[in-house]
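Asker: for reference, the sequence and a predicted model appear below.
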Amino acid sequence: MVDLFSNLALGLSVAITPENLLYALLGCLLGTLIGVLPGIGPVPTIAMLLPLTYVLPPVAGLIMLAGIYYGAQYGGSTTAILVALPGETSAVVTVLDGHQMAKRGRAGAALALAALGSFFAGCVATLLLAGFAPPLAEIAFKFGPAEYFSLMVLGLIGAVVLASGSLLKAVCMIVLGLLLGMIGTDVNSGVARFDFGIPELQDGIDFAVVAMGVFGLAEIMNNLAQREQRVDITDKLGSLYPNRQEIKEATPAIIRGTALGSALGILPGGGAVLSAFASYTLEKKLSNEPQRFGKGHPAGLAGPESANNAAAQTSFIPLLTLGIPGNAVMALMVGAMTIHNIQPGPQVMSSHPELFWGLIVSMWVGNLMLVILNLPLVGLWVKLLKVPYRILFPAILLFCAIGVYSLNYNVFDIYMMGIFGVIGYIWSKLKCEGAPLLLGLVLGPMMEENFRRALLFSRGDYTTFISRPLSMVLLLMALLLVLMVVSPTIRKKREETFVEED
């Protein structure tokens, strides 16, 4: 306990420096902005800003990117409540009851419940991150190559099971990501693989190029292909103070949503979207008046809003302790750390304690900033919806091209981004998610390295993966997940969880 307080004191000294406070504020502002604007989520934004982290100190860069991620959860709820346009995917559930409250003249109260629920969840989840990360990191130091390989297998299977949409498509995208990760020079033999004689591919495909194409450009194409939506923005927020009955109904939902989101955020592929849907389903099941859901029930708003923010924070736990990204945003955070030659995993806590604890404490600071920023600036955020897409998206496209070029100062990267943008657009039309591909691309080289190292240490004995107890347990858990998802009952429940309620 003494160590925890001393570590948090170190983190506080890092987080409250003027430079890091500025980048935390910038991340929160950008996160809220992209949460408000439909069609621009945290994944494409963080992908676009990855090159910027080259010129930032590691701590400041990660603090800003983290602020964008959990800030987007706040911003998405604003337009979901006021104009029924979820700016962020996890805010889709917020529309159901949040917008109904707004139509009854309780928009201000709905925004306050969403902000306070998110603040509470964020604070609790960050406390869990601070408390559970050190012991998990200690366990991670006992991992060898076989254990890491088995853990990554579990992570990828978990990402498939918990991903929305078709299981088969998710598996195909992960396999494709693993194959893309094999392009380039083999570290062990020095032989160029799958480069088709193109010199630029001998170092592999840059992670940021794929992310910007599949998420950034594909999102722009998707939004331009749709008819531009224009809505009447209401200025009638009503009171920002929820009444006693609303607080009474929302409080248990906030606590349950925080607990559920904190747990699901740790799981591979869990994240904010699954947590929001699962929380809404849970609240409706537990309610004595399920018919009120979808008609402005405070619990239907507060639960998912708390769950998605809690999951956004706890998804950092597997990244910082095991070096395993659980979702697409965490995969991008791996890219940001790699840019600064920081290997994600348990050694971060010992070799870069100022980064580890500074990032954790900055989440508390960021959550406080978001509450202070969001409620007074609601009018400003919603007015941003009036910016025409024809102005907004060309600017984003230009920013993407400049960012990709700045990676290696190579025009070839811009061409690659364009190719992946077109491919990503086609995938979106085929209902294939890009997130599993990104996880496969990040984990692929790490899986291959640990697989080969495990065989090297065991002199080619494949039974090393099941003869080592921890590795065997992880593989058995992966097998159990596969068997569970094959079960018709589990599959039906999984589909129900992701169904958007009418």
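Answerer: Done, it's in.
Asker: going by C-alpha atoms from here, please, whenever you check contacts or count neighbours.
Answerer: Will do.
Asker: from the middle of its chain, how far away would stretch 263-281 be?
Answerer: 11 Å (C-alpha atoms, centre = their mean, to the nearest Å).
Asker: what residues does it touch?
Answerer: With contacts defined as C-alpha atoms under 8 Å, 6 or more residues apart in numbering, stretch 263-281 is touched by 89-91, 93, 155-156, 158-164, 256-257, 260-261, 300, 303-305, 307-318, 325-327, 497-498.
Asker: let's see which of these end up in helices.
Answerer: Applying DSSP state H to these, the entries found in helices are 93, 155-156, 158-162, 256-257, 260-261, 300, 303-305, 307-314, 316-318, 497-498.
Asker: ok, second structure coming up, stack it against the first:
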Amino acid sequence: MAIIQGFLYVLQPLHFMFLFLGVAGGIIVGAIPGLTASVGIILLLPLVYQLDASTAIVMLCGMFCGAMYGGSISAILLSIPGTPSAAATVLDGYPLSQKGEAGKAIGVATIASATGGIISTFCLIFIAPQLARFALKFGPEEYFALMIFGLTIIASVSGKSLVKGLIAGFFGLLVATVGLDPVTGYARFSFNIPNLMAGFPLLPVLIGLFAISQIFIQLEAVGEKIRHYKQKINKVLPSFKELKRLLPTIIASSFLGTFIGIIPGTGGTIASFLAYNEAKRWSKDPDSFGKGNILGVAAPEAANNSTTGGAMVPLLSLGIPGDVVTAVMLGALLLIGIKPGPFLFREHPEIVNSIFAGMLLANVLILLLGILSVRLFPQVLRTPDAILFPVILTLCFLGAFSLNNSVYDMSVALIFGVIGYIMRKNSFPIAPVVLGVILGPIAEDELGRALIIAHGDWTVLFQSPIAIFFYAISLLSLLYSLKMQFSTCCCSPKKGSWNY
């Protein structure tokens, strides 16, 4: 099988070392409140930019999987989810910690996370090539319609305010238009500034919006809170009897999380709460949930980690991100010269196989590192914010500079960091901006190709059944987001007012 070649590649000492560093770094990033998988991937970009494509993607996959698991550590020990997808883990993880069972809670979270990740990766291995084979039939008009569908994810990741999400998305599309038109070559919004002729560099934009803006927010709170976990962590692994009781829930939650992950615009947070709710609904003792039921740790952790493989299905086979983290991953892949989509499977099968093998081995490493390092986690969480975040901020600027050894790139990172900070302070979501910046140019390029082939006849965009299908589900996606927004508004304390 071709995947064997992927394993042989990843298991080479140098490549395995980068995978190990990615997983270990991801666990640390995920465990520290305020940092997320997106930030971790962005911090890695300056390093992986210097590596070959297969090694770079293996390290990024390690960071992705590790960070998704790492969020459970602070959720259990401190009642602070390290990543948004670990929010459901707090409900029973922290009560278990208060009972002196933090070790067992982390052990179960580790086993559930690794199992969920492995199951979802196997689903990725079987589903993605079939979907990519179908997508090989796409022409420019189908790809344009697909990117339009991808842009409707903006509505899904807009949070409580659809209006603010759409404003942020349009801002991202506007940023993407700066520079030369891909079809005509005319300069747009460059104001005769040479650096702007090529548009805003993607890496500094991502560093500013995701990393620097988040660090500015965290620096505001330095000194307000001190993280300590003083209890001794003893037993880590659950008994065989407990594991046997947990296994059906872990497997069911893993498949649920994989399915949720495949649906663009969902992600680990939705999957974890759905899995938690299902585990509670099917439990013989639902009243114990929220008071320290170990099933309340196993279900959400299996679900949120299984979204890693699920979210990679549309990313690899169609080139559409499944969630916010894979949107950043899409930007990372484009930066290192990899364009996700069906042609990736045909033209670069070695990269695809490296991703499959890397994600499987990353989840095995999560199991080993999680069990062996559990007593070190409290030490990581004791790192003072006053030291941690200034160091990360410095790394962000060094990363932006290292791309082209350019002070201009550092300036772009700072400007978008300030923009991102202002957006966060005013409750504007960041993810729609990133989706606009990344997907906008791809959609524009495919639109230009379609119109050139059709000699300017725009009706070609509506002649393909596949394109019409994507337009239809784009409309359904928007209508569903509007329905959810309306439901939220109706349930809000201020009746009749939109929750902007």
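Answerer: Done, it's in. Keep in mind it's a predicted model, so treat the numbers as computed, not measured.
Asker: ok so, going back, out of the ones in helices among the contacts of stretch 263-281 of the first structure, which are buried?
Answerer: Buried by 16 or more other C-alpha atoms under 10 Å: 93, 155-156, 158-162, 256-257, 260-261, 300, 303-305, 307-314, 316-318, 497-498, out of those.
Asker: quick one: contacts for the counterpart of Gly26 of the second structure in the first structure?
Answerer: Residue pairing (TM-score structural alignment): Gly26 of the second structure is matched to Gly31 of the first structure. If you count contacts by C-alpha under 8 Å, 6+ apart, Gly31 of the first structure has them with 42, 67-73, 75.
Asker: so Phe428 of the second structure, which state does it fall into?
Answerer: coil (DSSP: H, G, I helix; E, B strand; the rest coil).
Asker: if you skip the residues just before and after it, what's nearest to it?
Answerer: Leaving aside its sequence neighbours, Phe428 of the second structure sits nearest to Lys164 (C-alpha to C-alpha, 6 or more residues apart in numbering; 5.6 Å).
Asker: next: Lys104 of the second structure.
Answerer: Per C-alpha to C-alpha, 6+ apart, closest to Lys104 of the second structure is Val236, 4.4 Å.
Asker: ok, now Met363 of the first structure?
Answerer: In space, and not counting its chain neighbours, Met363 of the first structure is closest to Thr126: 6.8 Å by C-alpha to C-alpha, 6+ apart.
Asker: so which strand or helix has the aligned residue in the second structure for the one you found?
Answerer: Aligning on TM-score structural alignment places Thr126 of the first structure opposite Thr121 in the second structure. Element membership for Thr121 of the second structure (DSSP states H and E) is helix 102-135.
Asker: which elements pack onto that helix?
Answerer: Packing partners of helix 102-135 of the second structure (3 or more C-alpha pairs under 8 Å, 6 or more residues apart in numbering; DSSP states H and E): helix 53-78, helix 87-98, helix 240-262, helix 295-318, helix 342-347, helix 349-372.
Asker: please identify the most buried of the ones you listed.
Answerer: The highest mean neighbour count among those, using mean count of other C-alpha atoms under 10 Å, belongs to helix 295-318: a mean of 33.
Asker: what's the mean deviation for whichever helix or strand comes after it versus the first structure?
Answerer: On the C-terminal side of helix 295-318 of the second structure, the closest following helix or strand by DSSP H and E is helix 324-335. For helix 324-335 of the second structure, the mean deviation from the first structure after alignment is 2.7 Å (mean C-alpha distance after the TM-score superposition for the first structure).
Asker: what range does stretch 203-211 of the second structure cover in the first structure?
Answerer: Using TM-score structural alignment, stretch 203-211 of the second structure pairs with 208-216 in the first structure.
Asker: tell me the gap between that stretch and the middle of its chain.
Answerer: From the chain centre to the centre of stretch 208-216 of the first structure is a distance of 15 Å (C-alpha atoms, centre = their mean).
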